[in-house]
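[1] Build me a structure from this.
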Amino acid sequence: MAAEDIRALDIAWIIERADEVRRTGSSLIANVLPVDKIDELNRVFQPLLAETVRIEGEAGNRGPNRYYVTPPFRPPWTDVSIIDNDIIMAIVSELVGADGVFCQLATDTPCQGSQYQELHRDTQSLFPEWEQETPPYQLAVNFPLVDCNPENGPLEMTPSTHLLTKEEALRRIESGEIPVQQVLMKRGDVLIRDVRHIHRGTPNRTDQPRPMVVLGYSRKWLFRPEVEIRVAREILEQLPLRTRKWLRFNPVFNTLEEAEKKEELYQCPTLVGSDLGSGRVGSDYEKMS
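    Sure, this is the predicted structure:
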């Protein structure tokens, strides 16, 4: 275990980070992921982004010059030091349980000409009629493929808004009671966040894209039809048991070609509805003890 990964064994530190997410909606942790592997992801990502830009044009698929791209679930995207990182998984397990699920691998990239997004949540409340919020049930783990700065489209967040109804949170933001804060991250940093918090993307004013990866984790009982990870059996068989268990509710395909025929298309439910996924569960997962 690398020296920096010793944090994964510090139970008190893990609980502090999880409590920070519960209290503020997020925890920013420095130097978690290997920078050389982040740079390799960026290298293989650029052709995927270029193809999406070619198809979508300047209109983008997340607003002007902003692109949501789902990478194929194969190396280097399946590197367990990234998708099953000890530090990340210790905190995620504290928040949504060690029996949770890994259900999303995607990217969001503002390019030059992008605009401010509307302030929004990435999911609805579990029980909106109750007008109260619950403990965490759905998390996003974000990490950039390039260093973020004030000019290249950093994420903006609003602390503790996951504890409020959306309407009350927006009212307090509008009044200035709750600040809107930029999140500046370096390669290797990770942001673990409760997706109910109010946030937005900002304009990228540079001539270089700013890719941000999102790993989605949920409690085991939460079905998210708008996202899935399409897993080829040959990839699944190469993964450690813990990784396979976190993937257990995703569809399994006999070949990489079958797995990559259809990209997941995620639409934020609170903004524009959602598309139904296949919902298939591969029998491969049933073999695991």
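
[2] drop to CA atoms for contacts and neighbour counts, all remaining ones
    OK.

[3] Look at Glu94 and say how many residues are nearby.
    As a burial measure, the neighbour count of Glu94 was computed by other C-alpha atoms under 10 Å and equals 15.

[4] The closest residue to it other than its chain neighbours: what's it in contact with?
    With C-alpha to C-alpha, 6 or more residues apart in numbering as the criterion, Glu94 has its nearest non-adjacent residue at 6.5 Å, and that residue is Ala18. Taking C-alpha atoms under 8 Å, 6 or more residues apart in numbering, we find Ala18 in contact with Ser27, Ile91, Val92, Glu94, Leu95.

[5] which one of those residues sits closest to Val141?
    Distance ranking of those against Val141, using C-alpha to C-alpha, places Val92 first at 8.9 Å.

[6] Work out the gap between the one helix or strand that closest one maps to and the centre of the chain.
    Here Val92 sits within helix 86-96, counting by DSSP states H and E. Using C-alpha atoms, centre = their mean, to the nearest Å, we find the averaged C-alpha position of helix 86-96 to lie 14 Å away from the chain's own average C-alpha position.

[7] so what secondary structure elements neighbour the next helix or strand after that helix?
    Per DSSP H and E, the first helix or strand lying C-terminal to helix 86-96 is strand 101-110. In terms of contact count using 3 or more C-alpha pairs under 8 Å, 6 or more residues apart in numbering; DSSP states H and E, strand 101-110 is assigned the packing partners strand 66-69, strand 212-218, helix 241-246.

[8] quick one, strand 101-110 and strand 212-218 angle?
    In terms of direction (axes from the mean of the first three to the mean of the last three C-alpha atoms, to 10 degrees), strand 101-110 departs from strand 212-218 by 160 degrees.

[9] thinking again about what came up before, so after the strand or helix carrying the residue nearest to Glu94, what's the next helix or strand?
    Per DSSP H and E, Ala18 falls inside helix 11-24. Once the chain leaves helix 11-24, the next helix or strand it forms, by DSSP H and E, is strand 26-29.

[10] Now show me the structure for the sequence below, then we'll compare the two:
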Amino acid sequence: MQVRDFDVATIMGGLYGDGIIGYQGAFSRQWTQQLGEDIDVLFHQALQRPDGAVGRGPKRYYVEIHPEDIRSFVDLAIHPWVVAVCEALLGPFYKIVEIGFDVPLPGAQNQPWHRDFPAPQETLTGRCLNSLAFNLTTVDVFEDMGPFEVAPGTQWDRPVDFQHEMFPPKMMYPRYEERAQKKMPKMGDISVRSALTIHRGTANRSSQSRPVLVLGVDAPTAHNANHHDLQITRRFFETLPNQVSDHLTYRLVDTLEPIHQLHQIETLMMGEA
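    All right, here's what the predicted structure looks like:
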């Protein structure tokens, strides 16, 4: 499997149309299980430090991490589908600006419909998407586990009366509920979306958490890196192939420092975990 095996028109059509596409079986179940083990350790560590895990609603957390915190980062960054999607939508000079994970625990409730950040002028007036969010589940997802729900095509919605330009008014909820699609991927599947496509996490009525890795990628015209602090130790940097290091925004450090997460609006609007 190589980058050229994936059709640019299909990628562009999906992301500019529905605003989300996926690739089944991108990774093995064994690979995904290892990722889940890493996330489980990181989640418990984050819960022990101030601002380590930020609330994204009742019983729901987001944790931003460093690339070298997970053993499989390079595998993810060089996967041919990931590279093909980034090059197709964002161009050859795309940059990875964020890596983290969401953990909806048992008892998590429906989130309000939202987009992850305000739509930039490139999208509102230029009709151009300049950022992407990849999602990779670490468990098989079933309907009672609070699956991710998305309203296709809404990345183009103008933020009229949106709170903080991210949260649409409740009078618009019927529009999103009419379009809503629940996503129930299996271990090894990966998806990518415009973070502007209106979406929400749904209620987790099961006894199992639903961790999902998040990888944020920007085109040169986007500025989401300003909200993150992607750190790389010099030792880890020396192990990275150019195919990865050339596509990272990073701060070189001798020792990784805790990340101070900047998600105040989401916490305010969705409630504490």
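
[11] circling back to that earlier point, same list, the helices and strands packed on strand 101-110 of structure 1, but as TSV with mean neighbour count please.
    Converted to TSV, those look like this (neighbours: other C-alpha atoms under 10 Å):
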stretch	mean neighbour count
strand 66-69	26
strand 212-218	23
helix 241-246	18
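
[12] Between the ones you listed, which one is closest to Pro150 of structure 1.
    Closest of these to Pro150 of structure 1 is strand 212-218, at 14.6 Å (criterion: C-alpha to C-alpha).

[13] just how off-centre is that closest one within its chain?
    Taking mean C-alpha positions (C-alpha atoms, centre = their mean), strand 212-218 of structure 1 and its chain are 2 Å apart.

[14] Go ahead and measure how far the helix holding Ala18 of structure 1 is from the middle of the chain.
    How far helix 11-24 of structure 1 lies from its chain's middle: 18 Å, per C-alpha atoms, centre = their mean.

[15] Same question for stretch 187-205 of structure 1.
    Average the C-alpha atoms of stretch 187-205 of structure 1, do the same for its chain, and the two points are 9 Å apart (C-alpha atoms, centre = their mean).

[16] what's the span of it from first residue to last?
    When the termini of stretch 187-205 of structure 1 are compared using C-alpha to C-alpha, to the nearest Å, they are 19 Å apart.

[17] Likewise for stretch 47-57 of structure 2?
    Using C-alpha to C-alpha, the span of stretch 47-57 of structure 2 from its first residue to its last is 15 Å.

[18] And the contacts of it?
    So stretch 47-57 of structure 2 is in contact with 43, 45-46, 61-64, 108-109, 111, 258-261, 263, 266-267, 270-273, going by C-alpha under 8 Å, 6+ apart.

[19] residue contacts, the closest residue to Ile70 of structure 2 other than its chain neighbours?
    The shortest distance from Ile70 of structure 2 to any residue that is not its chain neighbour, by C-alpha to C-alpha, 6+ apart, is 5.9 Å, and that residue is Asp38. Taking C-alpha under 8 Å, 6+ apart as the contact definition, Asp38 of structure 2 lies against Asp69, Ile70, Arg71.

[20] so the counterpart of Asp38 of structure 2 in structure 1, which of the three states?
    Correspondence of Asp38 of structure 2 to structure 1, assessed by TM-score structural alignment: Val44. The three-state label given to Val44 of structure 1 by DSSP: H, G, I helix; E, B strand; the rest coil is helix.

[21] now do Val141 of structure 2
    State at Val141 of structure 2, reduced to three classes by three-state DSSP: coil.

[22] What's the local residue count around the counterpart of it in structure 1?
    Using TM-score structural alignment to pair residues, one finds that Val141 of structure 2 aligns to Cys148 in structure 1. Close neighbours of Cys148 of structure 1, defined as other C-alpha under 10 Å, add up to 20.

[23] Please report how far Cys148 of structure 1 lies from Thr206 of structure 1.
    Remark: distance between Cys148 of structure 1 and Thr206 of structure 1 (C-alpha to C-alpha) = 11 Å.

[24] can you give me the strands for the stretch 101-250 of structure 1?
    Listed in chain order, the strands found in the stretch 101-250 of structure 1 under DSSP state E, counting those that start in this stretch are 101-110, 138-144, 155-157, 181-183, 190-194, 199-200, 212-218, 231-232.

[25] Nearest approach to Leu256 of structure 1 belongs to which of these?
    strand 231-232 (5.1 Å).

[26] Mean per-residue distance, the closest one versus structure 2.
    By mean C-alpha distance after the TM-score superposition for structure 1, the fitted strand 231-232 of structure 1 averages 0.8 Å away from its aligned residues in structure 2.

[27] Contacts for that strand, please.
    In this structure, residues lying in contact with strand 231-232 of structure 1 by C-alpha under 8 Å, 6+ apart are Phe73, Asn250, Pro251, Val252, Phe253, Asn254, Thr255, Leu256, Glu258, Ala259.
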